[in-house]
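With the input below, show me the fold.
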Amino acid sequence: MAKLVQFDRIGGPEVLTLRDVEVGAPGAGELRIRVDAIGLNRAEVMFREGGYFYEPTFPSSLGYEAAGVVEAIGEGVDGFAEGDPVGVVPAFLQTDYGTYGDHVIVPATAVVARPADIDPVQAAGVWMAYITAYGALAEGGQVRPGDHVLITAASSSVGLAAIQMANHIGAIPIATTRGAGKKQALLDAGAAHVIVTDDEDLPSRIKELTKGEGVRLAFDPVAGPGVETIAQGIAPGGFLVVYGALDPRPTPLPNAQSFPALSTSTYTLHELTTDAERLRRAVAFVNAGLSSGSFEPVIDRTFDLADIVEAHRYMESNVQVGKIVITVAHEDGTV
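Purely as a prediction, here's the structure:
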């Protein structure tokens, strides 16, 4: 038997229940993973609340990320052996698979080798954050050395990964945070500048920091009407990439009547992780950054699997800077 987090209705953290289930053997194209650590993501909160881009089917599992070891291999799966240290990347729907458990079955296409010097807690904080940042900042070549990059909601794990990635490329990361309480943490994390949006006018401050030029790329998970304000700080010919929908209100499309010419696009992690070649490039890029020390996942706090409700409440508090990780204790004493 395995322990698996499930929920039977839309709601707050209290709907999450840790249950004993029969995990079974992996099917064709699948792997069974002994999970050592789980990375929490805002997408899972939205999924639990019924505000994600697809609806749960009950009883529903959840979870996109995990680090552990291969426990069993399904038919037709090559390139893995039992005992291999691995990470699970978001490359599936949570209505089909989930990582919130101590033993889980996932598609082999969502599993990547874990570098030997990256422990499970750090590894659980890597893939959602760094591949999301990679797709927008690095893959398309939109960000070049010396470019200014605006990173909104920068204290999230994706925001912190984007700060590190901008520095890795040689760009200049400008981070935003609503309140002043996280400003120093963002500077310590590598942001060249931090704009506190509750206290400062965003477009004016961007123009001041960039000597009137504006940023080449703005990387935003919030969406909603605020994109119009962000667009005012983008340089002519620059890029606005919206990769989330934390603000449920309609998102206007900036247009040439109000702003300099710019390219706007949406971006989802799944368009990259479900493409084998693009995922291969992303993993190679991120692993190179981890090996060189340019990338270092920021772990805010860890919780035990039994405390999953508390962990979700903590995520909803929005006080964290970096990744929230669930650790999984096993009967042999390993975590």
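
For the rest of this, base every contact and every neighbour count on C-alpha atoms.
OK.

got the buried residues for the longest helix along the chain?
Longest helix of the chain, by residue count under DSSP state H: helix 276-292. Within helix 276-292, the residues scored as buried using 16 or more other C-alpha atoms under 10 Å are 279, 282, 283, 285, 286, 287, 289, 290.

ok, the fifth one to residue 192 distance?
Going back to what we said before, that points to residue 286. Here the distance between residue 286 and residue 192 works out to 22 Å (C-alpha to C-alpha, to the nearest Å).

hang on, the earlier thing: which strands and helices lie in contact with whichever helix or strand comes after the longest helix of the chain?
For helix 276-292, the following helix or strand on the C-terminal side (DSSP states H and E) is strand 299-304. Packing partners of strand 299-304 (3 or more C-alpha pairs under 8 Å, 6 or more residues apart in numbering; DSSP states H and E): strand 323-327.

Proceed likewise with the subsequent sequence, for comparison:
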Amino acid sequence: MSRVVVFDRFGGPDVLRIVEEPVVEPAAGEVRVRIEAFAVNPLDLMMRSGSMPAAVALPHARLGVEGTGLVDAVGPEVTGLEAGDPVILTAVPDASVRGSYAEYTMVPASRVLARPAGLGVAEAAAIWVAYSTAYGALVEKARLRPGDHVLVTAASGGVGRAAMQIANQIGAVPLAVTRHAAKTDDLIAAGAAAVIATDRVDIAEAVRHHTGGAGADIVLDLVMGPGQQDLLAAARPGATLVAAGFLDPRPTPFPGGTSLTIHGYRSFEHTLDTVVVRRMAAFLNAGVRLGALRPAIDEVFGLDDVVAAHRHFEKGIHAGKIVVTV
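So this is what the prediction gives:
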């Protein structure tokens, strides 16, 4: 049997419960993964609360788009993977049916990658969503280059921290945006070239100061909402803004009359593309090997404490990823 986290109604963390389900055999092209750990992501909270734009079928819905574990069994027609191989999940498109909040899950063999050498289980559970999102937004969409000044909002979160490390690996200059000046030292330690605390300074003025008056070359907006107008003012003419987040539920004004190139971005745009995933994996493995890419872990919970993990996430005070070990 497999212990699985499910929910039968939308609501707060308390709707989550653990049940036991039979362990089934993988179908053709699939692998069964024994999950060792998974990370909590904003998408999980949206699914659980009922705020997802896409429908989530109740009751008995599952959660989890990220995790790491060992291949437990391989289905017919699967090559290149064997039982015991340590892997990370790269995409769980049907998370409400086969999410990673479980002792075992089944995914297409094409949706797992070898776990990068040198990562512990908690780090491996926390690396893919944040780093693939940041890489896809900055490298694949915005064409980040050495020397570019990159303005990163929600810099204390998992994607924000990944974006700063990726910028440093490429030779760009990450400028971190935070609402609280108290986070300055932590963000500098996390890789920011400079920190812009909106409780102290105006974003546009601060960015001009740090870029010699030019403005940011790339803006990674992980928040959205009305505050995006301040980011547009902080960018140089002809810059690129990538909207890759949804932390502010308020409407985002249409950015009319701007010379910026603006992209919307969701990670499944690239994590379902095997060619891009190969590039992501190569970049990730190189960064881990060189010590340039390393996920920050805020706190680790056990599976029995998954409700507490969600409560902790909702407080919004975490610095790095929240991980649950199975």
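
Let me see the TM-score of these two.
The TM-score (TM-score structural alignment, normalised by the length of structure 2) is 0.96; 325 aligned residues with a C-alpha RMSD of 1.3 Å.

mean offset of the longest helix of structure 1 relative to structure 2 (after superposition)
Compared with structure 2 after fitting, helix 276-292 of structure 1 has a mean deviation of 0.9 Å; criterion: mean C-alpha distance after the TM-score superposition for structure 1.

what range in structure 2 matches that helix?
Mapping helix 276-292 of structure 1 onto structure 2 (TM-score structural alignment) gives residues 274-290.

Quick one: the helices in structure 2, in order.
Going by DSSP H, structure 2 shows helices at 42-49, 95-98, 121-135, 158-170, 184-189, 203-210, 228-234, 268-271, 274-290, 306-315.

Dump the ones you listed to CSV, plus distance to residue 56 of structure 2.
CSV is the format used below for these (distance: least, C-alpha to C-alpha, whole Å):
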stretch, distance to residue 56 of structure 2
helix 42-49, 7
helix 95-98, 6
helix 121-135, 20
helix 158-170, 24
helix 184-189, 36
helix 203-210, 38
helix 228-234, 29
helix 268-271, 17
helix 274-290, 26
helix 306-315, 18
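
right, and the ones you listed - which one's nearest residue 84 of structure 2?
Nearest to residue 84 of structure 2, of all the helices of structure 2, is helix 121-135, at 14.3 Å by C-alpha to C-alpha.

Quick check: that closest one compared with structure 1, mean distance?
On superposition with structure 1, the mean distance recorded for helix 121-135 of structure 2 (mean C-alpha distance after the TM-score superposition for structure 1) is 0.7 Å.

Show residues contacting that helix.
Applying C-alpha atoms under 8 Å, 6 or more residues apart in numbering, the external contacts of helix 121-135 of structure 2 come out as 36-39, 65-69, 88-90, 115-116, 158-160, 162-163, 166, 244, 266-267, 271, 280, 284, 294-297, 300, 321-325.

Work out the gap between that helix and the centre of the chain.
Centroid displacement of helix 121-135 of structure 2 relative to its chain, using C-alpha atoms, centre = their mean, to the nearest Å, is 6 Å.

Please apply the same query to stretch 175-187 of structure 2.
In terms of C-alpha atoms, centre = their mean, the centre of stretch 175-187 of structure 2 is set 19 Å apart from its chain centre.
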